[in-house]
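**Student:** this is a predicted model, with the sequence first.
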Amino acid sequence: MKQVLITGANKSIGLETARQLAQQGYFVYLGCRDLAKGQQAVAQLAEAGLGHVEAIQLDVCDKASIQAAEQTIRAKTNVLNVLINNAGVRGEMPQNALTTGTAQLREVFDTNFFGTIDVTQAFLDLLGQAPVPVIVNITSGLASLTLQSDPTWVYAPYKLAAYGPSKTALNAYTVFLAYELRAKGFKVNAVDPGQTATDFTGHQGGAVTDAARFVAQHATFGADGPTGKYFSRDAPAGETESPW
C-alpha cells in the first residue's frame, strides 16, 4: 500500500485530497497542527468507510514538531511515496506593497515557504525509498509573475503582497528541488488547485472536490510523469501548464 503525507490536512482541500487518495488505496497521514482536529477528520473519514488514515501532529513552523512527525511515520513505515505540502496561510489583510510590514511577510513566508522546505527536507530520506517519489507543492495563480503582470488577467486586481510572493518563492524552490532530484526519479511539481470555495477565499470559487481531484491527479504520477512543472486548474484556455 502506498503511503502519503498531506500537511494541513484536517479540512478543506487537504482533507478532501486525503479522502480521494484513501479511496484510491493510499494509506494517508494527515499532518495537522492541532492533533484533536486531525483526529476528528480521521473519524469523519472512518464514517465514510475509509480506515487507512491516521492523524499526525505536525506544525510546519516548528522544526521539533516536524522531526517528531518524521520519527512517528518512520516507526510505521520505511517508505513514503508522496508528500503533499498543502499547509498554507493567506495572512492578515490588507496586503499592500507600500504598507505591509516585514513582520507580516515573515509570518506568511514561515508557513508557505520556509515550513515547506523544512518538511520536505525532513522527509527526503523516506521519500527516497519509494520507486517513484512524488512531491506536490500547493501554490497559487497569484504567484505567477507573468499573469500578475497582465492587466487583462481575471485575478490581476488581487495583489497580495505577502501571500503572492510567498508562493512565487515556493515555485522557484520547486524548480531547484526538481532539478537536484531529477536523477533519483523524483517527480516534483507546483500545483495550483485554483480559486476554491473555502474559508481561505471567503467561500468564493469552485468546488473543493474538483480542487482536490486536481491535486490528487498530480500526486499520483508514475515514472513517466513530468517534474519541475507548474500546473494550475485556472491555466489559460488551451494550456496544460501555467506560466511562471
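**Tutor:** That came through fine.
**Student:** all contacts plus neighbour counts: C-alpha atoms, from now on.
**Tutor:** OK.
**Student:** could you list the buried residues of stretch 76-85?
**Tutor:** 79-85 (16 or more other Cα atoms under 10 Å).
**Student:** distance of Ala183 from Val119?
**Tutor:** Separation of Ala183 from Val119 (Cα to Cα, to the nearest Å): 21 Å.
**Student:** who has more neighbours, the two?
**Tutor:** Neighbour comparison, Ala183 and Val119: the larger count goes to Val119, with 25 against 8 (by other Cα atoms under 10 Å).
**Student:** now whichever helix or strand Ala36 is part of, how far from the centre of its chain.
**Tutor:** Element membership for Ala36, per DSSP states H and E: helix 35-47. Centroid displacement of helix 35-47 relative to its chain, using Cα atoms, centre = their mean, to the nearest Å, is 19 Å.
**Student:** for it, buried residues please.
**Tutor:** 35, 37-39, 41-43, 45.
**Student:** same check on stretch 169-188?
**Tutor:** Those would be 169-171, 173-175, 177-178, 181, 185-188, for stretch 169-188 by 16+ other Cα under 10 Å.
**Student:** from those, pick the one nearest Ser144.
**Tutor:** Set against Ser144, the nearest of the buried residues of stretch 169-188 by Cα to Cα is Asn171 (8.7 Å).
**Student:** just checking, what packs against the helix or strand containing that closest one?
**Tutor:** Using DSSP H and E, the element containing Asn171 is helix 163-181. Helices and strands touching helix 163-181, by 3 or more Cα pairs under 8 Å, 6 or more residues apart in numbering; DSSP states H and E, are helix 102-109, strand 187-192.
**Student:** would TSV of these with distance to Leu15 be doable?
**Tutor:** Listed next are the helices and strands packed on helix 163-181 as TSV, based on distance: least, Cα to Cα, whole Å:
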stretch	distance to Leu15
helix 102-109	21
strand 187-192	16
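**Student:** putting a second one here so we can go through both:
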Amino acid sequence: TAEWLQIDLNDIASIHKAARYVEERYPKLDGLINNAGISGDMQKNPLELKSSELEQLAKVNFLGNFEMIKSFTPILSRNHGRILNVTIPATPIGSFNPLGYLASKASLNSMIKSFAMYYKKHEIPVEIFDVLSGGISTDLNQHQSGLLIRTVQE
C-alpha cells in the first residue's frame, strides 16, 4: 500500500503528526526514504551567501531529516526496518562548489553515520544508509547538464 503524506521539513510539528498518523494506520512500516531537500542558490559563491540562506538549507536538509529519522525510528525499530537517505558526496570539486548545499549535505552524511553507530551500539534493529545517486538534471539544480549529469529518464 502506498499513500502520499504532505510533510513540511521546515515544520517539526508536521513531521511528528505524520509519524503519529503512520504509526496508527501502518504499524508494520519497515521502510523510510528521505529524499526531500532544497538546493538554495547554487550559483552564489561563498562570499555572496547570507547566513539566512545557510540557515534555511540546514533547517530542511539537516534538521528536517533529523526529525524524520528520530520520529520514525520507534516504528521502524519494531519492524526491523530500513532508512534510506538520498544525498551527495559533500566535497567541493572543480565547477561544483555550492557552499550552502554542500555544507547541509555534509551534515546529513555525518548524521547518517552517527545514527548507524548509535543503532549498532544499542542494538536498535534499524538499518540506516545513504544512496548517492549522482548528478541528475532537475529543478533542484536549474536543469544543469554536463559530464556525469543524467536526465531523470536516464
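**Tutor:** Happy to help now that I have it. On a predicted model such as this, the values are computed, not experimentally measured, just so you know.
**Student:** neighbours of Gly81 of structure 2, how many?
**Tutor:** 21.
**Student:** just give the nearest non-adjacent residue to it, would you?
**Tutor:** Asp30 (4.0 Å; Cα to Cα, 6 or more residues apart in numbering).
**Student:** which residue in structure 1 aligns with the one you found?
**Tutor:** Matched by TM-score structural alignment, Asp30 of structure 2 corresponds to Asn81 in structure 1.
**Student:** what sits against that match?
**Tutor:** Residues in contact with Asn81 of structure 1 (Cα atoms under 8 Å, 6 or more residues apart in numbering) are 2-4, 127, 129-134.
**Student:** distance check, it against Leu5 of structure 1.
**Tutor:** 8 Å.
**Student:** and what of Val108 of structure 1?
**Tutor:** 22 Å.
**Student:** just the helices in structure 1 please.
**Tutor:** 12-23, 35-47, 63-74, 102-109, 116-127, 145-148, 163-181, 208-219 (DSSP state H).
**Student:** between the ones you listed, which one is closest to Val89 of structure 1.
**Tutor:** helix 102-109 (6.2 Å).
**Student:** average gap between the closest one and structure 2?
**Tutor:** Compared with structure 2 after fitting, helix 102-109 of structure 1 deviates on average by 0.6 Å (mean Cα distance after the TM-score superposition for structure 1).
**Student:** residue range for that helix in structure 2?
**Tutor:** The aligned range for helix 102-109 of structure 1 is 51-58, by TM-score structural alignment.
**Student:** ok, and what's touching that stretch?
**Tutor:** In contact with stretch 51-58 of structure 2 (Cα under 8 Å, 6+ apart) are residues 38-40, 100-101, 104.
**Student:** hmm, back to that, read off where the helix holding Ala36 of structure 1 ends up in structure 2.
**Tutor:** Using TM-score structural alignment, there is no partner range for helix 35-47 of structure 1 in structure 2.
**Student:** and that helix, what other elements does it pack with?
**Tutor:** strand 27-32, strand 53-57.
**Student:** list the buried ones in stretch 40-49 of structure 2?
**Tutor:** Under the neighbour-count criterion of 16+ other Cα under 10 Å, stretch 40-49 of structure 2 has 40-42, 49 buried.
**Student:** my bad, stretch 49-68 of structure 2
**Tutor:** Those buried within stretch 49-68 of structure 2 under the rule 16+ other Cα under 10 Å are 49, 54, 56-68.
**Student:** over to stretch 207-223 of structure 1?
**Tutor:** 208-216, 218-221.
**Student:** relative to Thr17 of structure 1, which of these is nearest.
**Tutor:** Ala212 (4.7 Å).
**Student:** distance of the closest residue to the closest one other than its chain neighbours relative to Ala178 of structure 1?
**Tutor:** Nearest residue to Ala212 of structure 1 in three dimensions, chain neighbours excluded: Thr17, at 4.7 Å (Cα to Cα, 6+ apart). Here the criterion is Cα to Cα. By it, Thr17 of structure 1 lies 22 Å from Ala178 of structure 1.
**Student:** and if you look at Asp62 of structure 1?
**Tutor:** With Cα to Cα as the criterion, Asp62 of structure 1 and Ala178 of structure 1 are 24 Å apart.
**Student:** cool, Gln129 of structure 1 as well?
**Tutor:** 17 Å.
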